[in-house]
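In: Need coordinates for the following:
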Amino acid sequence: MFDKKSNIAAQEAFGEAVNTGNVEAFDQLVAADSVDHDPAPGQQPGPEGYKAFFNEMRTAFPDMHLDVDTMVADDDKVAFAYTLSGTHQGAFQGHDATGKSIKVRGMQISRFTDGKMTERWGSSDELGILTQLGLA
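Out: So this is what the prediction gives:
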């Protein structure tokens, strides 16, 4: 079933889970067999992969916040550009906390079926993060 409004609502709920750290919400928002076409190194598929990734990010950047800059949707996909910000207060990719703040942009496209994410494509400015932290 394709429902543009429920897909946007699911994407917005995913963003809220990222911003609040309520990663358990991914169980209701991400299909068990969801495929991430641009996973983080070692990221598992499905909700568990997103839980682990965002727990790691929130450990490194406890004040992490994702702001959606623009969003478009069709019947089964939602695409958006975002700004990610936070302060490096924990280990990140093997580097100790620097106390420095980051602000980077990224883009994502998600496919939904019955209100759950089934596929994701995305890109974040990882080099920008490392550069702003003085690690690149």
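
In: hey, let's count contacts and neighbours off CA atoms from now on
Out: Will do.

In: Name the single longest helix found in the protein.
Out: In the chain, taking DSSP state H as the definition, the longest helix is helix 4-20.

In: Please, where are all the strands along this protein?
Out: Along the chain, counting by DSSP state E, strands occupy 30-36, 65-73, 77-87, 101-113, 116-124.

In: what does the first one rub up against?
Out: With CA atoms under 8 Å, 6 or more residues apart in numbering as the test, strand 30-36 has contacts from 45, 46, 47, 116, 117, 118, 119, 120, 121.

In: cool, and the fourth one?
Out: With CA under 8 Å, 6+ apart as the contact definition, strand 101-113 has outside contacts at 1-2, 7, 76-88, 117-125, 128-129, 132-133.

In: one more, for comparison:
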Amino acid sequence: MMETMTENKAVVRRFNEEVIAEGNLESFKELMDEQFINRSAPEGMDNGPAGMIYFFNEILRPAMPDIHVTIHQQVAEGDLVTTRKTISGTQTGALLGIPATGRAVNIDVIDIVRVKDGKYFEHWGITSLPEVLSQLQN
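Out: This is a model prediction of the structure:
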């Protein structure tokens, strides 16, 4: 069981480094279960794999091409991995309707991922994105 939890943490770390930070579509396909459900998808947004990659590669990356993920902490229990992290970058493109500001952006995230057979199966998350958006408008 201990080994599985360590492996699950490695899956989540890989997803953060290769998919979120680098935009690697091959890694995304490898790490994402076809039945994946994002329990924290905004109302009206695709809560499957397509919605997840759309958010990172079509919304976040164009706004912050220098995107970086810092993992502060990971805790695993059973098939769940909780990660506390910061997604950071410089807002050089429009972000959810807010024109480029050139400002440093730090989005704090705590998420829980259910890993099944080495793949993302379920996701819950809370982020400081709403606060960040309101700061960028000022």
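
In: What does the superposition give as a TM-score?
Out: Here the TM-score for the pair of chains, by TM-score structural alignment, normalised by the length of the first structure, is 0.89; 135 aligned residues with a CA RMSD of 1.9 Å.

In: okay, the angle between the longest helix of the first structure and strand 65-73?
Out: 170 degrees (axes from the mean of the first three to the mean of the last three CA atoms, to 10 degrees).

In: Going by neighbour count, which residues in helix 4-20 of the first structure are buried?
Out: Buried residues in helix 4-20 of the first structure, counting neighbours by 16 or more other CA atoms under 10 Å, are found at 4, 6-8, 10-11, 13-19.

In: Could you check the angle it makes with strand 116-124?
Out: In terms of direction (the same axes, to 10 degrees), helix 4-20 of the first structure departs from strand 116-124 by 60 degrees.

In: From the contact counts, what lies against helix 4-20 of the first structure?
Out: Where contact means 3 or more CA pairs under 8 Å, 6 or more residues apart in numbering; DSSP states H and E, helix 4-20 of the first structure is packed against helix 26-29, strand 65-73, strand 77-87, strand 116-124.

In: What is the corresponding segment of the second structure for the first one?
Out: Counting by TM-score structural alignment, helix 26-29 of the first structure lines up with residues 28-31 of the second structure.

In: my guess is residue 14 of the first structure meets residue 27, correct?
Out: No. Residue 14 of the first structure is not in contact with residue 27 according to CA atoms under 8 Å; the separation is 10.3 Å.

In: Show me what residue 127 of the first structure aligns to in the second structure.
Out: With TM-score structural alignment as the criterion, residue 127 of the first structure matches residue 130.

In: With distance to residue 58 of the first structure and mean neighbour count as new columns, can the strands of the first structure be given to me in a markdown table?
Out: Conversion of the strands of the first structure to a markdown table gives the following (distance: least, CA to CA, whole Å; neighbours: other CA atoms under 10 Å):
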| stretch | distance to residue 58 of the first structure | mean neighbour count |
| --- | --- | --- |
| strand 30-36 | 19 | 19 |
| strand 65-73 | 9 | 15 |
| strand 77-87 | 9 | 19 |
| strand 101-113 | 13 | 19 |
| strand 116-124 | 16 | 19 |
